[in-house]
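Undergrad: sequence below, structure please.
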Amino acid sequence: MMGVTFEPIGRSEEAVRQLDAVVPAYQEVYAEPPYREGHQDVADFLVRFRRQTTRDGFRLILARDADEVVGFSFGCWLPADTGWWSAMLEPVGEAFVEESGRRTFNVAELAVRRAWRRQGIAAEMHRRLIPDLEAERITLTMRPEPEAAAAQTAYATWGYQKVGQVRHGDTAPAYDVMVLSMR
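TA: Modelled structure (predicted):
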């Protein structure tokens, strides 16, 4: 992690201005297995990113080595009327899926480029993304094992527990839904 700096960005306009720096990192990380994303996936990411920057509580953390973005993480609050939990493959209960707009913070992305992995950068970005949240829980999704074994291990070490799986679309892969209790 020597030489890596972390830059918090909480304003939507500034986050959008950082897209040119974030996209190369996104392309590199998500071109790898198990994702194998291409041009359309990157275009979809750009739309999602811009939309998410307008959501309540949006935060972005950039990890830089000099001027190069080597990792990024961002998230926002799940709104009270969210459909986040509706794609769960197994029901988890009405009380579990109830949202207030300040109950659950969603980590939408957490990615580190290959050459900078296993240096604690992901853990530091995560720590900086959620330090002062008065959330009941943090949630994120990830590819299941064995596809994402290293990420599974990291999230478990940070205290996340799997609560089920979600599929966003008929042809989309299943993702594990992880939750970190903050209380």
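
Undergrad: from here on, just use CA atoms for contacts and neighbour counts.
TA: Fine.

Undergrad: now do the buried residues in the helix or strand that residue 5 is a member of.
TA: Here residue 5, judged by DSSP states H and E, is contained in strand 4-9. Across strand 4-9, burial judged by 16 or more other Cα atoms under 10 Å covers 4, 6, 8-9.

Undergrad: which two among those residues are spaced furthest apart?
TA: Maximum pairwise distance among the buried residues of strand 4-9 (Cα to Cα): 16.2 Å, between 4 and 9.

Undergrad: buried stuff in whichever helix in the chain runs longest?
TA: Counting by DSSP state H, the longest helix found in the chain is helix 39-53. For helix 39-53, a neighbour-count test (16+ other Cα under 10 Å) marks 42, 49, 52-53 as buried.

Undergrad: for comparison, sequence B:
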Amino acid sequence: MTTAPATDLRTSTDLDAIRGDLLDVYAEVRAPLLHLPNYAVTAFGERIDRHAIEPGFTAVLAYAAGQPVGYAYGNTIEHGDRYWQRTSPTPAEKFTGHPAMALKEIGVRPAWRKTGTARRIHDALLAARDEKYVTLMVNPMAGDGKVHTLYKSWGYVDIGRSQPSPASPVLTVMIRTSR
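TA: Here you go, the predicted model:
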């Protein structure tokens, strides 16, 4: 990994202020998959609109020279949330018995990958959170498994599988402590 180039990390709880930047970065990050229904920009837009009205929504965007280069966002999930209901096998009560941070999306433009930018965005998103655990879902085959391996290097462990929608692939559910 090279040294992270200078970026300005901005945190927002207001989707209206950042929606265009999120969609722009997402379109480039997911460009090879945009032909698949679950990865279409419109599907992402619908998901983020839904997630932004859920409790605890927060996003962090990284900017370089005034242009967005990466993002992460998530929200709080509670015991009984559909996130946990779709996870198989049922996660341990120590993870689901209290609020957790669900990292819903993270993406960095290709030119900014392998610079530490994704980790900086991730850590900035978690810095202001009170939840004990953070969970995410990853396609275990994304980047030929490299993304899954990256999350493991950040301290995440596999706890199950989930298929959030019929158009979605089966994802690996991972979790770690927030700090």
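
Undergrad: TM-score for this pair?
TA: The TM-score (TM-score structural alignment, normalised by the length of the second structure) is 0.86; 174 aligned residues with a Cα RMSD of 2.2 Å.

Undergrad: how about the buried residues of strand 4-9 of the first structure in CSV, adding distance to residue 85 of the first structure?
TA: Shown next, in CSV, are the buried residues of strand 4-9 of the first structure (distance: Cα to Cα, whole Å):
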residue, distance to residue 85 of the first structure
4, 35
6, 31
8, 28
9, 27
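
Undergrad: which of the residues you listed sits closest to residue 183 of the first structure?
TA: Closest to residue 183 of the first structure out of the buried residues of strand 4-9 of the first structure is residue 8 (24.4 Å), distances taken as Cα to Cα.

Undergrad: distance of the residue mapped onto that closest one from the second structure relative to residue 125 of the second structure?
TA: Matched by TM-score structural alignment, residue 8 of the first structure corresponds to residue 11 in the second structure. Distance, residue 11 of the second structure to residue 125 of the second structure, using Cα to Cα, to the nearest Å: 7 Å.

Undergrad: got any residues that touch both of those two?
TA: Both residue 11 of the second structure and residue 125 are in contact with 58-60, where contact means Cα atoms under 8 Å, 6 or more residues apart in numbering.

Undergrad: for residue 27 of the second structure, see how far away residue 109 of the second structure is.
TA: If you go by Cα to Cα, the gap between residue 109 of the second structure and residue 27 of the second structure works out to 9 Å.

Undergrad: and if you look at residue 127 of the second structure?
TA: The spacing between residue 127 of the second structure and residue 27 of the second structure, counted by Cα to Cα, is 27 Å.

Undergrad: kindly report the same for residue 131 of the second structure.
TA: In this view, residue 131 of the second structure and residue 27 of the second structure are 30 Å apart by Cα to Cα.

Undergrad: same thing with residue 57 of the second structure?
TA: 21 Å.
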